[in-house]
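In: this one's structure only:
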């Protein structure tokens, strides 16, 4: 490909830019994006316009391309067909296959169309396929690109699509009619348009539309509006039906005309596509560079975080400078302190005036007395003279001393204290400062008198100067001596600080280096971004095309020539892709392929159940054996009771399995299949359904009996009132209510959401006379009588609960099966019941129906399940697609399974335990009845489910109880070990230990008594605050969907008279849905709060355990049973909200056409949303206080219970240990007990005697 197929200058100049970018990407070692640019160069050089078709799998992309080509070239079916990229173009006939790891192959005609289709499905080994056909359907120089479904569960499929879109000049996005509102549609097309791609939207399969449900014009408008709301600026929206070409709204011819215009303007689209693709690749390269840098950046950031520093280089340098300055300060601190002190000391001494006039007079008197000729008196003159000299010296001394105290001592003392505080001297040194004085006396004054000195003025001046100097020296030396001690303290502190700072400096230097490296990495990306922006934005006139470089980049690949007779290799290579979901096929289509028939799988399920029971029985036996050993010792006997209790619970284990699903999903049918008999009746109406249970028989309720509980009068009255309100009516008496019920039964529902309520009210009216004297009754009956209660809807609507007692393989495992009210029940009490079982059941079994997998009600339930699933200790969820025998083909069945998988993933349920089966066939298999048509199933599929289900019940669930039991046994063993060790001590050691025990026990009880729940209560309030903040966000986020469901075209129609009543009904439905959503959110919040508090209690236990073990490291404690928190009840919100606040919003409605086709719907939704803020805030504020008050009180009780339980264990341990130390305990007997317990724990000591 050495020539340019298009001579348009602007395209040639874009080619030059591509070549420059390719060079830059290669120099940056980004081969992935360099290869993409190379593909763009080849495409532009050949002048090939690429039109890509992408969208959901099974949306009809391949069928649409086949229709455009006029032949079934590409595979098409309800499952994902194109597993790799397929390019179709006009030209000489060939098929080129590009493999991920092998050289490309070119197949020459003739070739097998079936093999082409098989290769299109092989995404494992084949990267993409190019098919060239001699055709007039598309002109030369145009290629059609078929891509894998973007919603495929296989990540490789999505990546293949996204990685090829840089080649597309124009994108046609294809959607299935039923999935137009899928969020992925909006996200993907928004991304494309944001990247500058021209996008055409196609809604396929419009033959599924029913005008009686929604006028097509309104569907067209709503679809376009949905994309506009997301900011998707599509070039056009087409509506197609390939199945029914004559469909009145089919726009096939318009689509073909659009494509022809695109083909005619090929060169213009090539230039647009080049610019868009280069921008996309530039962004991709920057992301690649970021991803390449990310591990190093994360490592640097983690190290910086560990070092306690930010990633800002300037801040790191500033920190280093500060530390270096601080280190320098500390290194010179002792000398600086001394220098500063000396300076201040000299200032004090210099300013000290110790020889005022009075003192000089005394000095002069003393000097005169020291003259040789000085004499006092005649008699005893010598003695008197000495006495006078002494008196004058003392007078002079006292005067100097007073001056020294005032002028020197007080100031120096203050100076010492000042420096001591400044340098953080210890208290002893500061105390010494307060007492400090210099030591000197009269001898210093006398010693400074020179022999023969006169008492003249000059002599006096010299003498007082010398005294002052000597005095100051004395104080100086004394102060410096005391300061030397402070200097030593400073030196020690400086040494410690220097050591610390050296460590900090090492870290700071590392921070600077790391921050600099981080800055360089970011600067590299910024520089690359600017370079690409300049390259793409550069005027086309400034570029020139390098023909040699272009020729090198567009050299065609070398193909291995082959004919389809030789095509075994790629065909064989496709096998892994076809069998990669073997487990799904086995499970969905029967297990015979795996070598297991129905009976063998049933045997395996029973064996699993039996094996789990054996493990529990073995654990129980070991616990009882341990209890027998412990009872031999008076000191250890107290452990026997709890172990026997746990053994009893292991033997009498029971499980509650809750069935969930819509009323038409076949829950009861599945329950009957699991039970092996048609025991449960089907409920005729969502609002009439009772809770049905299948329970193991007991001495009061033998096999074949049932207990029927009739609703109390307040219960049935509340149900009737609730349904009347849903139909826009109120009643104060039964007579009034029954008249309204009869009227509604005759007139029917005005709104689709009212239909189940009207059906319930009609049944209640029909059965009231028969049932009004039996409200609240509990009746024990035989199964044969059950029909009279459940078959007649006029009776069954009054039932609260039906419990059947049956002896069957399932109940023999201790399983109680609960068939809950349907997830589509709008009865608030049903919702509370469902949540109770969601929270407390050991296993949840969610059932959906094959023909309408994932109804709206299913989504509501899974939304709630998604809210709370993270609070489950185990993954206890099982999902069943029932009635899988309705599948028309194996491929269709797999498509439904894949769809269900994807929908579950949307709610955060990853890797679900998902089973497709037929409960009808399963019941026939178990009862030996004629199964009837099987469809594509080899068997019912129930055995595969039962195998996994029983494994969960008997292994995963039972293992939790078994491990808890063994933990209790280990505690007993550790205590026995400690008692045996204590018993083996000498009497002296025992006496010392006894003496210490009481003190230890007191300290332990002090720790337990000191538990403070204040932090937990504060943390609880913060947790509730945060949880409810997100509740509000989620409720308002979902309001848009709720609004669309309530205010829909089926209800708001111009041909149904005044709109006011219809609008009020729509508002009522919206408020009911939002109120229901809020209550559901609060129920989920209560579960999250309980999970949070359990974690708090676990942390409390852990902290207390480690705290108590400080006093005795042999102490073994077992966590008490989890505290059973009780959640508050939550009524649906907004039931009493004043409708007046929505008057303005409803007044925006003029007529159906303007509401749905213009902006009225959005404005009304926004007004309603604004009006809802205040009542929702008020509701959440009220519920917050309820939650905090309810759980704070319970948390306080839980903490107290934890403290009491641990105190009991501490007392038990201490009393036993004290008994061992106080009595002549048999060391060998205790050692034998410990050895026996160890053997029971390890599985080797069951036979010990």
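Out: That came through fine. It should be emphasised that the depicted structure is a prediction, and the values quoted were computed from it without experimental measurement.
In: From now on I want contacts and neighbour counts done on CA atoms only, so please keep to that.
Out: OK.
In: nearest residue to residue 238 other than its sequence neighbours?
Out: residue 202 (4.6 Å; Cα to Cα, 6 or more residues apart in numbering).
In: State the distance from that neighbour to residue 53.
Out: Here the criterion is Cα to Cα, to the nearest Å. By it, residue 202 lies 10 Å from residue 53.
In: quick one on the thing from earlier: to the chain's geometric centre, what's the distance from the helix or strand the residue nearest to residue 238 falls within?
Out: In the assignment (DSSP states H and E), residue 202 maps to strand 198-204. Mean-position distance between strand 198-204 and its chain equals 35 Å (Cα atoms, centre = their mean, to the nearest Å).
In: Give me the contact list for that strand.
Out: 59-60, 169-177, 180, 189, 192-193, 233-242 (Cα atoms under 8 Å, 6 or more residues apart in numbering).
In: filter the residues you listed to the buried ones?
Out: 59-60, 169-177, 180, 189, 192-193, 233-234, 237-242 (16 or more other Cα atoms under 10 Å).
In: So which of those residues sit within helices?
Out: If you go by DSSP state H, those have 189, 192-193 in helices.
In: Out of those, which is nearest to residue 1221?
Out: residue 189 (79.5 Å; Cα to Cα).
In: Skipping its backbone neighbours, what lies nearest that closest one in space?
Out: Leaving out its chain neighbours, residue 189 is closest to residue 232 (Cα to Cα, 6+ apart), at 6.5 Å.
In: Same check on residue 231?
Out: Closest to residue 231 by Cα to Cα, 6+ apart is residue 190, at 6.7 Å.
In: Comparison target below:
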């Protein structure tokens, strides 16, 4: 191993032990697969796609060796790995240990193993003439669009090993939504892939030119955002076809063998990240049921709250309510008080005169000086106090009053006595404190006046803080009483509100746990393995190798189970040979006479009458059902002996087509088209309109609104909705005049 490979493997080992301890074994096994592949420096090329698209035949042709049985019916129900080496087959059972069978196995027996998807999950075939280098493994997978969901899951279980994938499609099923969805997923997870459109010999240039056919495929892939490395058109029947690019495919396939291992290491990291996403998805699914129950319960609680005066936004406790009040008081009241300006220069002059009057040697006049001195001292005292009170009222009391009233309104306080107290704001600064703050023996200097006025200002603010503390306590008590009274009156609503809060916390905890799990997984992918991690991986890889048993006898071949009750019984048929059409018509008439007047059976009676007329006129219906592009239109044309319906490898039929024999009213080649009604079209578009947030009731308005919609807004739609939307926009002008008509 190179240093780069060794580092990548070390990080994988750290991730493996973590997932193995905390997640499902399925995901940890995938990481172990990647480690094993990197340590053995293997490259894996996968083949997936439409069932019976010819994957096995294509692989055999590419390898120039018939390694896999092929058949027009599906031959693979499990993963098949092909590699170079001594002839042997290793069968991995679902419930039993894997078994190695040495030597070659007959094709018929191999085919039975490949088809046994119930008991066998993987078959590894090694052959010295496989046409593969020793470091390359080819994987063949079941059809992703099989009717058996297990086949698709088996294919998806091998994607983490594929360094490159060839997605094989039948010529007639290229634009299957299953194919497009699968390829889009490959694009999302970063798996390099090419597309092989096989059985191109089915192409008929008279139906559609090859250029148009290939362009329609490019357009479809572009619409889905699918960008394969290359698209090949192949046929294993006619290699001389000019449009057969099998030789290019063969060259590119073999060029993969020489791909730099650094590319494979980088792909392994992407695959490990995909496994991490699977772990996260699995974790979310573990919470899904509980989460849905919580969401349903929350919905019921919100319905209950809708009928009360409370809402989810009101889910606060008394403690939280008081804390909000405290925070508001801190910002609006307490931060305001220290910044209040209480000592303008004029007031400082009054303070100076007041201080001078307090000096022991202060004296006014010569005659009757004591009386005059006392009067002057009192006048200066009153002047300073009154001026100070005016400043307090203007710069402190009224601003605080307004702020308290705002807080009372914000917190929905309606107590009249408390509101009156705030409105009056009866704060009075004690006049005596002006004397108490005067320092004995201090001379009246400019510095002392400044110091004294600052002391007065700070003292006023201290006193007003005490006063506001009392208002805050009264507000808190009022809020407590409100909360308790309202709770007693609406206990059920408050209990519902509290439960909603608990549900929100639980859902938030889910999200936190998933996020934490995600961070741990990615951290492990970046962290070198410890000695313990290395030893755990070494032991587990050894267990894998040691558990493979060796046997010379193949497992018994499964036999088709025949129901003993079938075949021995005669086919049951309620009709007897002597039941003529006339007798059936008589019974229909009898039934109609009995139920003809019964209320609520109008629709059933109309159907019965219609069937009676068809039977009377010897008219019956043959219906063709099947997968899109399976050739239903071509088959109908073959039955009729002429080309009546259009045919194409692309889907051509989106409506019910009914072909009837000509009549006098409807001569040969007459076409009647029943156009949908406006209400039917609005119903068909309802899902699209809802997702786009469009609320209009007339089809014309819908068309104009959607036509003017910015391209970016359409990203909310999935690919199927986008296709339908475009078809509506393209065809509306031509067809809207014929709505609800037969033309």
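Out: Yes, it's here. All figures in this text were calculated on a predicted structure; none of them were measured in a lab.
In: quick revisit: wait, the residue nearest to residue 231 of the first structure sits on residue 229?
Out: No: counting by Cα atoms under 8 Å, residue 190 of the first structure does not reach residue 229; the two are 10.5 Å apart.
In: out of the two, which sits in the busier spot?
Out: The neighbour comparison of residue 190 of the first structure against residue 229 (other Cα atoms under 10 Å) goes to residue 190, with 21 against 11.
In: Aligned counterpart of that one in the second structure, please.
Out: Using TM-score structural alignment, the partner of residue 190 of the first structure in the second structure is residue 184.
In: Same question for residue 28 of the first structure.
Out: By TM-score structural alignment, residue 28 of the first structure lines up with residue 22.
In: how many neighbours does that match have?
Out: 11.
In: now the strands: where do they sit in the stretch 1-150 of the second structure?
Out: 43-49, 79-84, 88-93, 99-102, 120-127, 136-140 (DSSP state E, counting those that start in this stretch).
In: quick one on the thing from earlier: mind checking how far the residue nearest to residue 189 of the first structure is from residue 317 of the first structure?
Out: For residue 232 of the first structure, the distance to residue 317 of the first structure - Cα to Cα - is 47 Å.
In: Just want to know which of those two has more residues nearby.
Out: Neighbours were counted for residue 232 of the first structure and for residue 317 using other Cα under 10 Å; residue 232 has more, 21 against 18.
In: Could I get the buried residue list for stretch 140-155 of the first structure?
Out: 140-153.
In: residues in the second structure aligned with it?
Out: Using TM-score structural alignment, stretch 140-155 of the first structure pairs with 134-149 in the second structure.
In: Not counting that stretch itself, show me its contacts.
Out: 41-52, 55-56, 74, 76-85, 151-152, 154-155, 178-179, 182, 257.
In: same thing with stretch 280-299 of the second structure?
Out: Contacts of stretch 280-299 of the second structure (Cα under 8 Å, 6+ apart): 500, 503, 507, 510, 514, 517-518.
In: mean shift between it and the first structure?
Out: For stretch 280-299 of the second structure, the mean deviation from the first structure after alignment is 1.5 Å (mean Cα distance after the TM-score superposition for the first structure).
In: And residue 204 of the second structure, how far from residue 212 of the second structure?
Out: 12 Å.
In: cool, residue 21 of the second structure as well?
Out: 54 Å.
In: What of residue 137 of the second structure?
Out: Applying Cα to Cα, the value for residue 137 of the second structure to residue 212 of the second structure is 36 Å.
In: hmm, back to that, which secondary structure elements does whatever helix or strand comes next after the strand holding residue 202 of the first structure sit against?
Out: Sequence-wise, the next helix or strand downstream of strand 198-204 of the first structure (DSSP H and E) is helix 216-229. When contacts are defined as 3 or more Cα pairs under 8 Å, 6 or more residues apart in numbering; DSSP states H and E, helix 216-229 of the first structure sits against helix 1152-1157.
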